[in-house]
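In: Requesting a structural model of the entry that follows:
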Amino acid sequence: MGYRLLKQKHFSIVQPVMIAGLILGSMTAHAEISDKDTAPVAPMGDFAMPTYQGTSISLNDYLGKVVLVDFWASWCSPCRTSFPWMNHMSAKYRDQGFEIAAINLDQQKPQAVTFLKELPPEFTVLFNASGEMPEAFEVIGMPTSFLIDRDGKVRATHIGFHSDKTKEYEKEIQQLLQEAQ
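Out: All right, here's what the predicted structure looks like:
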């Protein structure tokens, strides 16, 4: 339901959803990841989405890796802060089996392209304006990220991006990378 609200063009509808997401985000961001045995399987989907780089990929292509699935939009201020951090994490941990799939939810692709020219990604950017993936993941705020282990289980969720919690976010990535493959 959250994504349906986000798709509306009226800021008055989007603003309460973003505020709720930021409030929830401050409560859900933590340095301990969920237990592997009780973690839900991520709704990775088996359909291909177009990438900013000009190809297409399915989230299922990431199974066997630790992946941060990040939902973002060009109008999202915290997304501007998260992109440089994601670039840094991608460069730092890519060789250890870490990937980032940033899924754009803009209805108008040119807005996303403008954002990406200003903050060039060093990770995969996917486009899903039709909304299947945010619906499947039950996204309620921007940005929302899901840290998924090598078995495709959601081990951490963050609603919003909090610069003061990046060390905790990185610790979660490190912890999943250290788990046996």
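
In: only C-alpha atoms for contact and neighbour calcs from this point on.
Out: OK.

In: secondary structure element for the residue nearest the centre of the chain?
Out: Per C-alpha atoms, centre = their mean, the C-alpha nearest to the average position across the chain is that of residue 70, at 0.8 Å. In this assignment (DSSP states H and E), residue 70 forms part of strand 66-72.

In: Following up with a second sequence; could you model it the same way so I can compare the two?
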Amino acid sequence: MTMITLLLCCLIEPPQSVPATPLVPMKRPTAPPETTKGASEFPTSWFYSKGGQRYADNLAVEGKPLPKLSLENWRGEPVDVNNNQGKVMVIDFWATWCGPCRRALPKNVEMAKKYKNQPFVLVGIHDARRGKDRIEQVVGPLNAEYPMAVDVLDSQSKSGRSAQACRLKYWPTYLVVDYKGIVRACGLQPSRVEDVVKRLLKEVPQESSPEPETTSDQS
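Out: Below you'll find the model as predicted:
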């Protein structure tokens, strides 16, 4: 029998809330335990959780290199997400049909502008299955300038390849990747993403100040 993992759309408030919106099926070859206490460098209250326990799928992604992502149909300048290039990267798995996702978009826009001169990049990845035809209608009025792409649909599972690689459990799902390409947080509540970003930006090595140019008289 094919194992089915349910993908759900999370509420943004309050912390540790249990989503009450209809479940969205998403096929996966295996189904790990639903939740686990696990260990994390950030407070559990910053993440979506159930009964005070974080989702095992989220914890399984943390502390490891970002899985290879397959993206298409970029809006804005494409980003090589598989080559982090020394930047802190936020990945927002979202969808136009997801209410909490849409409510979090203004915060994304604000954060992208705030850290545009920092070693930072925010990338939106839209659901491969449905709703991608409404992306511009949703984000256009927000003047969103950060890059967005659409997940590539897997013909067999009928789910997004990137969503499967990141063991997506619900929408929206935020991942924060450090400058070394390691996933440091997965499943954050939108209101806590920037808290993680601030911490990880402090870890990025400061570039050496360039030597001042000098001129010599050869007369």
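
In: ok, back up a step: what's the match for the residue nearest to the centre of the first structure in the second structure?
Out: In the second structure, the residue paired with residue 70 of the first structure is residue 92, using TM-score structural alignment.

In: so that match sits right up against residue 175, yeah?
Out: Yes - between residue 92 of the second structure and residue 175 there is a contact at 6.7 Å, judged by C-alpha atoms under 8 Å.

In: Quick check: the gap between the alignment partner in the second structure of residue 125 of the first structure and residue 203 of the second structure.
Out: Per TM-score structural alignment, the equivalent position to residue 125 of the first structure in the second structure is residue 148. Distance, residue 148 of the second structure to residue 203 of the second structure, by C-alpha to C-alpha, to the nearest Å: 26 Å.

In: Between those two, tell me which one has more neighbours.
Out: Between residue 148 of the second structure and residue 203, counted using other C-alpha atoms under 10 Å, residue 148 has the larger neighbour count: 26 against 12.

In: Residue 132 is in contact with the more buried one, correct?
Out: No - in this structure, residue 148 of the second structure is not within contact of residue 132 by C-alpha under 8 Å, at 10.9 Å.

In: Just the strands from the second structure, written as ranges.
Out: Here the second structure has its strands, by DSSP state E, at 4-9, 24-27, 35-36, 49-50, 53-55, 71-75, 88-94, 120-126, 148-151, 170-171, 173-177, 183-186.

In: who does the fifth one touch, helix- and strand-wise?
Out: Put plainly, it is strand 53-55 of the second structure. Where contact means 3 or more C-alpha pairs under 8 Å, 6 or more residues apart in numbering; DSSP states H and E, strand 53-55 of the second structure is packed against strand 35-36.

In: related to what we said a few turns ago, got the contact list for the match of residue 125 of the first structure?
Out: Residues counted as contacts of residue 148 of the second structure (C-alpha atoms under 8 Å, 6 or more residues apart in numbering) are 74-76, 78, 123-126.

In: Ignoring the adjacent residues along the chain, who's closest to it?
Out: residue 124 (4.4 Å; C-alpha to C-alpha, 6 or more residues apart in numbering).

In: The counterpart of that neighbour in the first structure - how many residues pack around it?
Out: Counting by TM-score structural alignment, residue 124 of the second structure corresponds to residue 102 in the first structure. A count of neighbours around residue 102 of the first structure, defined by other C-alpha under 10 Å, yields 24.

In: Residue 102 of the first structure against residue 126, yeah?
Out: Yes - in this structure, residue 102 of the first structure is within contact of residue 126 by C-alpha under 8 Å, at 6.0 Å.

In: Tell me which of the strands of the second structure lies nearest to residue 112 of the second structure.
Out: Closest approach to residue 112 of the second structure among these is made by strand 120-126 (6.3 Å; C-alpha to C-alpha).
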